[in-house]
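In: Have a look at this fold, sequence not included:
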């Protein structure tokens, strides 16, 4: 994925898609009921194609259905795949809290958000997140469900994004990107300027430079 208003390949590159997979739930409770094991297989297949270990995922961008059943199953599938990542917390986000449900465009919306997060090495906040669904099991799970923008603490990183179809389609893509400090404007991603302990990790809030060009015009 590249910008067209840059002179060299390094400047044009926005992010690299290094792995992807699509599968289907198969037999489940109903047409719309999610299937955790199928979601796990989809995540693992994408990561395998990319040659990734769980510890290498910096940000997990969830589909985030916002339903009592869908969210626990998605987070549970992600937890089971990522459970061996050690104590280094993974930032967990969902674009639906930022720009709503884009329906058929939800997947590409998640990818666009991941590109922006990777360019700033910043986990975008989950807006209006006050409580975690009590059916989501997060005990012993090194994940950071952020309620404000946080610095990922690295200059290069991986973001995995999931998207689901109403009929049981599961999709996953893994993207690699690097920080472009000074390229994203602070106000473009709505940064705050404080840092505080978030229970499982210290989240350093990103402080970016001057405004740069807008979003890419070529994918």
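Out: Cool, got the structure. Fair warning: this is a prediction, and the values are worked out from it, not measured in the lab.
In: Could you use CA atoms for every contact and neighbour count after this?
Out: Noted.
In: Now do the helix or strand hosting residue 76: which elements does it pack against?
Out: Using DSSP states H and E, residue 76 falls within helix 70-82. Using 3 or more Cα pairs under 8 Å, 6 or more residues apart in numbering; DSSP states H and E, the elements in contact with helix 70-82 are helix 36-50.
In: do that again at 10 Å, thanks
Out: Applying 3 or more Cα pairs under 10 Å, 6 or more residues apart in numbering; DSSP states H and E, one finds that helix 70-82 contacts helix 36-50, strand 59-62, strand 156-164.
In: Remind me what whatever helix or strand comes next after that helix packs against, helices and strands.
Out: Next helix or strand after helix 70-82 toward the C-terminus (DSSP H and E): strand 90-94. Contact here means 3+ Cα pairs under 10 Å, 6+ apart; on that basis strand 90-94 packs against strand 59-62, helix 106-120, strand 122-123, strand 143-145, strand 156-164.
In: Take this one as well and set it beside the first:
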């Protein structure tokens, strides 16, 4: 469970939900398990245009990370196409599935919790069991996207992170979160001001 409050009422802010959107492409010739690359691309475009946020201001993406031959290349290649053009530094990428396994319908919520934890502590937790990039994922090979494999400080100049999730039949979801200002993050819980 995650408690959402209006910013003005919150005693402590762990993150700010900037935007959240989902889509589904309906009937799929490839089958119910095949993720929708076109759906992902459209979703990214809509989320960042409607939120008026540049994709290059995103420091980290908590990916769905299926660990499958079809899913990972599709997801990472679409992330690369949207988030990486014109970036100065590699986009950081992870998936809590490497840490906890697949939590099935709760996987999106677990990804949000991991991203909030990274924003709160200023450290992005490492993914485990990632040794070398899949040769079919060009962005991992050329360094446009970097899988976080060690405790990594949150980039100081970027305040946004995204969470991807997809499900059966081409369902896609993306949540855009903002790292709050330092004084809001450290405000004591019992502070009534």
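Out: Yep, it's here. The model shown is predicted, which means the values in this text are computed figures rather than measured ones.
In: Give me the mean distance between stretch 42-50 of the second structure and the first structure.
Out: When the first structure is superposed, stretch 42-50 of the second structure averages 1.7 Å from its matched positions, counting by mean Cα distance after the TM-score superposition for the first structure.
In: Other residues contacting that stretch?
Out: Contacting residues not belonging to stretch 42-50 of the second structure are listed as 18-24, 36-37, 39-40, 52-55, 78-79, 82-83, 162, 164, 172-176 [Cα atoms under 10 Å, 6 or more residues apart in numbering].
In: Please repeat the previous calculation with a cut-off of 8 Å.
Out: 19-23, 54-55, 82, 172-174, 176 (Cα atoms under 8 Å, 6 or more residues apart in numbering).
In: Okay, and which of these map to strands?
Out: 19-23, 172-174, 176 (DSSP state E).
In: Make TSV from the helices and strands packed on helix 70-82 of the first structure and add distance to residue 212 of the first structure and mean neighbour count to it.
Out: As requested, those are exported to TSV (distance: least, Cα to Cα, whole Å; neighbours: other Cα atoms under 10 Å):
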stretch	distance to residue 212 of the first structure	mean neighbour count
helix 36-50	30	20
strand 59-62	23	25
strand 156-164	19	24
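In: For residue 131 of the first structure, which of the ones you listed is the nearest?
Out: With Cα to Cα as the criterion, residue 131 of the first structure lies closest to strand 59-62 of these, at 16.7 Å.
In: residues contacting residue 19 of the second structure?
Out: So residue 19 of the second structure contacts 47, 51, 175-177 (Cα under 8 Å, 6+ apart).
In: okay, those residues in JSON lines with distance to residue 64 of the second structure next?
Out: Rendered in JSON lines, the data for the contacts of residue 19 of the second structure read as follows (distance: Cα to Cα, whole Å):
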{"residue": "47", "distance to residue 64 of the second structure": "17"}
{"residue": "51", "distance to residue 64 of the second structure": "21"}
{"residue": "175", "distance to residue 64 of the second structure": "12"}
{"residue": "176", "distance to residue 64 of the second structure": "14"}
{"residue": "177", "distance to residue 64 of the second structure": "16"}
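In: Pick the one among those residues closest to residue 150 of the second structure.
Out: When the contacts of residue 19 of the second structure are compared for distance to residue 150 of the second structure (Cα to Cα), residue 177 wins out at 22.1 Å.
In: Show me what that closest one lines up with in the first structure.
Out: Mapped onto the first structure by TM-score structural alignment, residue 177 of the second structure lines up with residue 175.
In: ok so, going back, I'd like the helices and strands packed on strand 90-94 of the first structure as a markdown table, with distance to residue 133 of the first structure appended.
Out: A markdown table is the format used below for those (distance: least, Cα to Cα, whole Å):
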| stretch | distance to residue 133 of the first structure |
| --- | --- |
| strand 59-62 | 14 |
| helix 106-120 | 21 |
| strand 122-123 | 20 |
| strand 143-145 | 12 |
| strand 156-164 | 19 |
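In: Residue 13 of the first structure is nearest to which of the ones you listed?
Out: helix 106-120 (10.1 Å).
In: Now do the buried residues in that closest one.
Out: Residues of helix 106-120 of the first structure classed as buried: 106-107, 109-120 (neighbour count, 16 or more other Cα atoms under 10 Å).
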